[in-house]
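> sequence and predicted structure are below.
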Amino acid sequence: MAEQRGAGEREAAAEEILWREEARRFETPDGGAYLQDRLLAQPRSASPSCGGGGGATAAAVMDLVHTYVPGSKRGRGLAARLCDAAFAHARRRGMLVLPTCSYISETYLPRNPAWNELVLTDKEPKPSSM
């Protein structure tokens, strides 16, 4: 129950995290802490019912490559808030997430398994850079 409360508190605090599209990163207002991403294309076959005519379409994949929090701001849950904002952003835009950053794959996702539904799996072909 405490984990759920913590996640809810972080969700409320996530509004303090800014999305800087031109820099491809989520950051604190001062820019000191950030989560860097890069946009990838994921090939998928389009079904005729989607109007795709059977060709391949590309679904966006957000590769979360690096999370940085300066030493003076560590231990406050800031890295998790950056991740909360990034995963919420991906969900709103119908994107998948590739958790390249070791903090996200080894620490954040095990503590926040609800986001696993957005994670690109090994069963899907590897994405290419856009």
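Yep, that arrived.

> hey, let's count contacts and neighbours off CA atoms from now on
Fine.

> what count of nearby residues applies to Arg10?
Here the number of neighbours of Arg10 (other C-alpha atoms under 10 Å) works out to 20.

> wait, Ile17
Neighbours of Ile17 under the rule other C-alpha under 10 Å: 23.

> below is structure B, check it against A:
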Amino acid sequence: MKHQIIHEEKYQQFTAKIGTEDEEGELAYAKPNQGVLDLTHTYVPEAYRGTGLAQELIETALAYARRHNLKIIATCVAVKKHIAQHPEHQDLLH
């Protein structure tokens, strides 16, 4: 399942609009230092868990970091797990 994910820089999050209501999944981040994104938490509504939405959000954030030459801190457990399972992203870790 592919979702449209938008980067809402103003809110420091990547957001996926899902369902027919105002439901959304999100991956929030902070900017603790210049050139660093701290991926702090991922949220997916219960009805959409297990659909791959969290992985899509994480991959979008990692691609954004790579495109902008940013390093990441994986505070979010889901992000840590994803990076452990996808070693091609290890170079992004701060």
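Thanks, I have it. It should be emphasised that the depicted structure is a prediction, and the values quoted were computed from it without experimental measurement.

> just give the closest residue to the residue nearest the centre of the second structure, not the sequence neighbours.
Central residue of the second structure (C-alpha atoms, centre = their mean): Ile58, 3.3 Å from the mean position. Nearest non-adjacent residue to Ile58 of the second structure, counting by C-alpha to C-alpha, 6 or more residues apart in numbering: Val79, 6.5 Å away.

> looking for the alignment partner of the one you found in the first structure.
Superposed on the first structure with TM-score structural alignment, Val79 of the second structure falls opposite Ile104.

> may I ask you to confirm that that match belongs to a strand?
No - under DSSP: H, G, I helix; E, B strand; the rest coil, Ile104 of the first structure falls outside any strand and is assigned helix.

> how close does it get to Glu22 of the first structure?
Distance of Ile104 of the first structure to Glu22 of the first structure, given as C-alpha to C-alpha, to the nearest Å: 22 Å.

> looking at those two, which one has more neighbours?
Ile104 (21 against 6).

> the more buried one contacts Cys83, correct?
Yes - taking contacts as C-alpha atoms under 8 Å, Ile104 of the first structure lies within contact range of Cys83: 7.4 Å.

> quick one: list the elements packing against the longest helix seen in the first structure.
If each helix of the first structure is counted by residues according to DSSP state H, the longest one is helix 78-92. Applying 3 or more C-alpha pairs under 8 Å, 6 or more residues apart in numbering; DSSP states H and E, we find helix 78-92 of the first structure packed against helix 2-13, strand 25-27, strand 34-45, strand 56-68, strand 96-98.

> out of these, which gets nearest to Val119 of the first structure?
strand 96-98 (4.7 Å; C-alpha to C-alpha).

> which ones are touching the aligned residue in the second structure for Val119 of the first structure?
For Val119 of the first structure, the aligned residue in the second structure is Leu93 (criterion: TM-score structural alignment). Listed by C-alpha atoms under 8 Å, 6 or more residues apart in numbering, the contact partners of Leu93 of the second structure are 71-74.

> with that, I have no additional questions.
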